[in-house]
Each structure stands twice: as C-alpha cells, then as structure tokens.
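> Okay, predicted coordinates and the sequence, questions at the end:
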Amino acid sequence: MAFFAYKARNSSGELLTGVMEGADSNAVADQLMAGGITPVDISVTTQTVTGAGASGLGWWARLLEKKVTPMDVQLFSRQLYTLLKAGVPIMRGLAGLQESAISPAFGRVIKDIRESLDAGRELSAAMARHPTIFTPFYLSMVRVGEMTGRLDEVFLRLFDHLEFDRDMRARVKSATRYPSFVVFAMLGAMVVVNMFVIPQFEKVFASFHAELPLMTRILIGTSRFTVAYWPMLALLGVGGFFGWRAWLGTADGRYQWDRSKLRIPVAGKIILKGTMARFARSFALSSSSGVPIVQALTVVAQTVDNTYLSSRVEQMRDGVERGESILRTSVAANVFTPVVLQMIAVGEESGSLDDLMDEIAEMYEREVDYELKTLSSQIEPILIVFLGAMVLVLALGVFLPVWDLGRAAMH
C-alpha cells in the first residue's frame, strides 16, 4: 500500500493535514469519512506516517523537539493497562492519552495508532508502523495479548519489563562508569606516551650507545609505527567501526554476535539470564491464556531479542511439532540450567507448566538482580590485572634502560 497526504476538515470546519496509508485515494477517503472527517485533497506522497506527524513543524522545531523516550513508552503501557482494566474502550482511551501526552512527538504517534485502528488494523500492526519506538519484543507481546484477549495483563507485564530493563541499564551504567573512565583514561595515556613521550626517551636511549632491553625495543618500535602511520590507523578504526555495523546488519553476523555475547566474561551470563527470564514470562503468559504450545513457542521466539537464543526456541518448537516433550526439547536446546530443567519436568508432569515458568522467570530475575549488585566487584579484578599489565610494560620499557645505565655507572 502507498502513503497519501491529505487535507480535510472536521465537523467544526478546522483544516486537518496528515499522511495515511491506503490501497488508493478512494480507500483513504473512506477511512477519513468513517472518522467523521471530510476530505478536501488527497495526493500520493513519499513521506511516511512517522515523519508526517512532524510535517507541520519547521526544520528547526523538528531538530529541537524532544524525541520519544523509553520512559514515554513505559508510562504509555501503564496507562493503557489501567484504562483497559477499567473497561474503557481502547479508542476512547487512546484519545485521552493523545490529549494528555506530555511529549508532542509521542502524541502524534498515538494519533497515528488511532487512525490505523480506525482503518481496521490490529493494535500490533498499528504499533509496528513505528519500529523506532516499539521494539520487536513489545510488538510480539502485544500480539500475544491480542491472540489471548488479555491485552490489559500484557501491558502490565510490558510495564514491569520496561521498568526492570530500565533499572538494569541504569545499574549497569553505574557499575561500569568508573571502570570505563579508568580504561579510557589509560588508553588515552598510552596514546600520549606513544606519540610524545617515548620519542623523547628514544633520543636519550640513543646516547647510551648500548643494546636496549627487548621490552624497550618493542615500545620504541610501537611508537615509531604509531607516529608514522597514525592517519592510517585512525582511518582503519573508522572503517572497522562501520564495517562492524554493516556485518551486524546481516543475518549471519547478527547470529554470530548474539552467540558470542553469551560467552563474554561477567556480561554474558547477565545477558543469558535476562533473556531467559523474558522467554519464561512470555511462555507462561501464552500458555496460561490457552494458546497451543507450538503457536506459543512461535510467538515467544519473536520476543527473545537474541537471534541465537531465538533459534534455540524455534528448535524447541520444531521438536514439539514432531511429538517430543517440552523437557526433551529443552535439554536439546542446551540453554537451560539443570535446576530449570528439573522445574520444567515437574511442571510438564503435573500440568502446571505455566506456573512453573513464572517461577523460572522470577528465579532468573533474582539472579540477574544479584549479578548486577555484584557487577562492580566482578569487574574490579579484571580491571586491576589489565591496568597492572599495562603499567608493567611501560615501567619495564621506559625505566629498565635507565636502571641499567645507573647500575653500570656505579660499577
């Protein structure tokens, strides 16, 4: 379908402009008239709906306007849960949220969602038109709510998830702020030493007319290379960054990186446990809502924001389709701990797998919480070894020849 820019008047005679997606201009006119709006002009446009919301703003206003933040989406989820729980129709609820939106940009997003629902789209399809605001996990969870008729509970779960995710990111930033500062400061010091300090020491060492220690020769060679080829090194760094981004954009690159992330010391287990907690929550919600297991695993695989773990869940789904048990497919997936596998076995045997999955999610979340609390203490030994090695190399390379000269002078 194409996008159409329209001019229309509402019942009060006010001129309205915007962009709407439709099969043709007649379909767009029907959508507008169904909403009580009389079209004046409809023309094809290359502008998308997301950008159209800001089309009435000048370029300077668009540049300065505050973007939609994860906090906006989190509060939106909580407000929708409250409205749906109270029995308020979703169209009326969205209208109220649009009027009360603090962020003008997010208000335009809610307006587009309302227009999409008016056009007959599902809520998840309407939200999918804004991929920079609603993540694939968010959209998948909304689809689960649509399938099960439990949208209110889904939005509450999404609010809890976004709150947990925001808290986790804040604590990770807090725990890594000091180590990151130290590492970057040390790397900056290494660049200054290589570019400016060692070349001065090289002149002093040349006056010794003696064979320099191996570590000193390595430092001098590294310094000469850095001074001579620093433009090429900078260019290679920039090219490597963009090449890395392009590789991550491919399906194989994303899969390999998501798999490698799970092996990173300290961080890997936090990523794994956080992702598996999300999987368990989504599966419990789908299962308790009566969604068939195969279909539930298909939807849940989309909620896992790690392509490697998502493929493991799809492998579980394929096994269930072949008639295998959840336990057997979970063992074959090779991502669950023995304790979790035992809980899955008990849940499958007792018929209360959804309850056990909720407990598994809580267990993973507690473990993630503990890992985050101890993150600083886990990083510190690695940081100390790293810094100690760098200082040792510099000390041996720079001061060993001076010490050898002093010892020779004493003799």
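Here it is on my side, so go on.

> make it CA atoms for all contacts and neighbour counts henceforth
OK.

> Residue 74: what's it in contact with?
For residue 74, the contact set (Cα atoms under 8 Å, 6 or more residues apart in numbering) comprises 158, 159, 162, 163.

> Throw these into CSV and include distance to residue 82, secondary structure and neighbour count, thanks.
Output for the contacts of residue 74, formatted as CSV (distance: Cα to Cα, whole Å; DSSP: H, G, I helix; E, B strand; the rest coil; neighbours: other Cα atoms under 10 Å):
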residue, distance to residue 82, secondary structure, neighbour count
158, 13, helix, 21
159, 11, helix, 22
162, 16, helix, 19
163, 16, helix, 16
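
> Out of those, which comes closest to residue 279?
residue 158 (12.9 Å; Cα to Cα).

> Comparison target below:
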Amino acid sequence: MMKFKYMAKTYDGITIKGTTCSDSIEELALDLRTKDLFLIKCRSIKKITEISPKPNLKTIAIFCKQFSICIKSGIPICDILNLLYEQIQHKSIKNSLLNIRGNVQKGNSLHRSMQNTINVYPEFMINMIYLGEESGKLDIILEELAVYYEKEHKLLKKFTNSMIYPCTVFVTLTIVSFFLFIKVIPVFITNLNTFHAKIPLITRLVLGMSNFLAANFLWVLMINLTAVFILIEYLKTEKGKMVFDKLKFSCPILGPVYKRIIYTRFTRGLNILLTSGVGLVSAFEIIHDVIGNRYFKLKLKTVFDDIKKGGDLSSSLNSMNLFPQFFMAMTKIGEETGNLDEMFLIAADIFYEDAEENVEKATALLEPILIIFLGVMIGIIILAVMLPMLNVMDSAGKF
C-alpha cells in the first residue's frame, strides 16, 4: 500500500488535488474514475510498511475505547477513522488506519478492512468487530474489548515487572562470578602458592574450574551460544513450541501465574462472545484460535469436539485436568441455569485476582531462592580464598 499525492480533473475541467492510499498508480486511476475524476499526475509520498512495532495491549484498549465513544456519538465510520488517525500516536495503528479507511470508502466492511492489515490488531478483536457489525452492537463490543485488553495489560505488566528484579540479580551474579573465576581467583591463588601452603580440596576445585574457563573461554562461549541458537531454532518448530507451552504450565513457581493468565483470557473471552449472542460451539471455535498457548489449545480441542457431539461443557472441561474444581462447579451451575456468560465473567474476575496474588507469591519465593543461590556462590568463593590463607597463617605461626 502506497500513499499518493495526486492531481485530477473533473468532466468540467476543474482541477482537484488530494492525497490517498492505493496499491499502485493504476489502481489509483481506477479509483478516481469511479468518482468521475481523471488522473493527471501523481507522486508517491510514503510507503506504508508493516515493520512498525506491534501495539501493546494498553494501546489496543485505548483504541477500542475511543472507537466505542465515537460510535456512540453517532459519527460515521469513515469520519471516526479520520479522527482516530489524527489522535493515535502509535505508528503501526496510524499507518493501518489509512489502509482501513481506503477499504471502507470502497464499500468493504470494517472487520474485512482490518483483516487486510498485518501484525497490528489481535485476531480476537477482529472477530469480535465482525460480530459487532453483524449484530449492530459494535459500540458495546468495542467497550467490552477495551475492558478486556486493559485488564490483560495490567496483569501482564505486573507479571513482567515482578520478573525484572530476579532476572537482573541472576544476570549480574553470573557476570560477577565469571569475572571472579577467570580474573581474580587465579592471581590470588598464584600468590598464595609462593608460601607453599597446603591447598584445600575446595580451592583446588575452584582453581581447576577457573583455569579451565580461562583457557577455554572462547570455546565455552561458542558452545553456549550454539546451544542457545539450537534451542531458539527448536522453539520455532511446532514441536518445540508445544513443549515450551506445556513447560509454562508445569513450571513450579511461574506456572501458577501463567495458568491464571490463560484462564482469565479464556473465561473473559467466552463471556464477551456469549454476551454478544454467539453460540457455544462458535464461541469455542473463535476462542480456540486466540488463546496463545498450543498445549492449552490441544486440550481445548477435545472439549470442542465433545461439545459438537452434544456433550455437556462442565464434563468436557473437567476432562482437561487443568481447571480448578470451583470453576467446574460454576460451569455446571451456569449450564443448568442458562447463565454461562455471567458465570464466565465471575470466574474471569476470580482468576484475575488469583493471578495477581500468584504474581506476588512468585516474587516472594524467587527473592529468597536467589539470595540463597547468591549466598552459596559467595560462600564457595570465600572458602576457596580463606582456607589457603588460614593454612598460610597456621604455617607462619609454627616458625
């Protein structure tokens, strides 16, 4: 998609100037002909590319909220897109709005126009906009999407921020340990050897490791980088992604947090879909594509198949062996009373609160673990250095 500045004439010979987006000059000329305009000349101003960073959930939430307010105010879609283009600062959304506006002006639907953009809007959001257009409740659905993405953004941000400190400590400890092993300890032990003191076992082990790292540093670095590269390439494969996604669920400390994030996304998404009038089978089909975890999606496929065969939802979800029992009970009550959408909303709020608590627990657990690890590393280094010094002092005292 290109942005063109053009000059055209009407049947009466009146000159019209303007800017618009089109895939090529030929398509631009055809578009102008449909408006009874004849292209005289044009030039490309800017190429719309998809290399801009993908908008985060906070930006998507703000976009949905502003879109919803504009629709409630009775503003036509094309005018809304113009207003959002002027106000939105995110580059990829700003560029995509030019493309969307051009397609809407040609008579395409909003969701179809958004589908033509690459790596900008979440698939779940586009599907929900389609439902909003079909049901005439686009403003309501966009408002619900704003709440949905706002909550998910807050939860993911809290989780990410809680991991900054442990990761920083771990990386710093690793760098400092390498420096001590390679540069400091060999020099210190060499000086101690001039006193012909007895070298304890722990010191010999540390010194041996230090000499090995100093002599083979490049090889160690290359092997580690190669291993990381192989791991990254493996994780790009479908099997690797499946293994990694399953590991996220079974991870001892971070696993419970990640589970609640997925559960929140799952239940809140189903609530929005069911509230919007989507059938249960269709809702599961849509939610299956936007969960973001292959292991969970694989488990969810069995639920989807059971529902299509006429099975009840609570028993099918129970067969996944992933959800807590209170959610199973709530789902069963929701089925019996016909209030599944309300039950999913309540469950989403519970999972959201649980996720926040688990983030705090994970942070509280990781900090002492890192302190213990740090203490062990420092203790080994101190023992490796102090024991030979004590032997030297002991030998000096005998003379």
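Everything's here; your move. Treat the numbers as computed from the prediction; the structure is a model and nothing was measured.

> List the TM-score for the superposed pair.
The TM-score (TM-score structural alignment, normalised by the length of structure 2) is 0.85; 391 aligned residues with a Cα RMSD of 3.3 Å.

> I'd like to know how far the equivalent of residue 347 of structure 2 over in structure 1 sits from residue 54 of structure 1.
Taking TM-score structural alignment as the alignment basis, one finds that residue 347 of structure 2 is matched in structure 1 by residue 360. The spacing between residue 360 of structure 1 and residue 54 of structure 1, counted by Cα to Cα, to the nearest Å, is 44 Å.

> More neighbours: those two, which one.
Set side by side, residue 360 of structure 1 and residue 54 show more neighbours around residue 360, with 23 against 17, by other Cα atoms under 10 Å.

> Which residues are in contact with the more buried one?
With contact set as Cα under 8 Å, 6+ apart, residue 360 of structure 1 has these partners: 277, 280, 340, 343.

> now do 7 Å
By Cα atoms under 7 Å, 6 or more residues apart in numbering, the contact list for residue 360 of structure 1 reads 280, 340.

> Relative to structure 2, what is the average displacement of the helix or strand where it lies?
Using DSSP states H and E, the secondary-structure element containing residue 360 of structure 1 is helix 353-373. Here helix 353-373 of structure 1 is compared with structure 2 after superposition; its mean distance to the aligned residues, by mean Cα distance after the TM-score superposition for structure 1, is 1.4 Å.

> what does residue 331 of structure 2 align to in structure 1?
Residue correspondence, TM-score structural alignment: residue 331 of structure 2 in this structure matches residue 344 in structure 1.

> Just give the closest residue to that match, not the sequence neighbours.
Leaving aside its chain neighbours, residue 344 of structure 1 sits nearest to residue 327 (6.2 Å; criterion: Cα to Cα, 6 or more residues apart in numbering).

> Can you tell me the element the one you found falls in?
Under the criterion DSSP H and E, the helix or strand holding residue 327 of structure 1 is helix 326-333.

> need the strands for structure 2, in chain order.
Counting by DSSP state E, structure 2 has these strands, from start to end: 2-9, 15-22, 38-47.

> dump the residue contacts of the equivalent of residue 234 of structure 2 over in structure 1.
Aligned counterpart of residue 234 of structure 2 in structure 1: residue 247 (TM-score structural alignment). The contact partners of residue 247 of structure 1, taken as Cα under 7 Å, 6+ apart, are residue 253.

> post-alignment, stretch 378-398 of structure 1 versus structure 2, mean distance?
Average distance between stretch 378-398 of structure 1 and its aligned residues in structure 2, after superposition and using mean Cα distance after the TM-score superposition for structure 1, equals 1.9 Å.

> In structure 2, what stretch matches that stretch?
When stretch 378-398 of structure 1 is aligned against structure 2 using TM-score structural alignment, it corresponds to residues 365-385.

> Contacts only, for the equivalent of residue 72 of structure 2 over in structure 1.
Residue 72 of structure 2 maps onto residue 85 in structure 1, with residues paired by TM-score structural alignment. Taking Cα under 7 Å, 6+ apart, we find residue 85 of structure 1 in contact with residue 152.

> From residue 152 of structure 1, how far out is residue 85 of structure 1?
The span separating residue 85 of structure 1 from residue 152 of structure 1 equals 6 Å under the rule Cα to Cα.

> contacts for stretch 296-313 of structure 1?
With contact meaning Cα under 7 Å, 6+ apart, stretch 296-313 of structure 1 is reached by 136-137, 140-141, 254-255, 258-259, 275, 278-279, 282-283, 286-287, 314, 317, 333.

> let's go with 6 Å and repeat that
The set of residues external to stretch 296-313 of structure 1 that reach it, using Cα atoms under 6 Å, 6 or more residues apart in numbering, is 137, 140, 255, 258, 259, 282, 286, 317, 333.

> Could you give the number of residues near residue 338 of structure 1?
When neighbours are defined as other Cα under 10 Å, residue 338 of structure 1 has 11 of them.

> Kindly report the same for residue 398 of structure 2.
For residue 398 of structure 2, the neighbour count with other Cα under 10 Å is 6.

> Thank you, goodbye.
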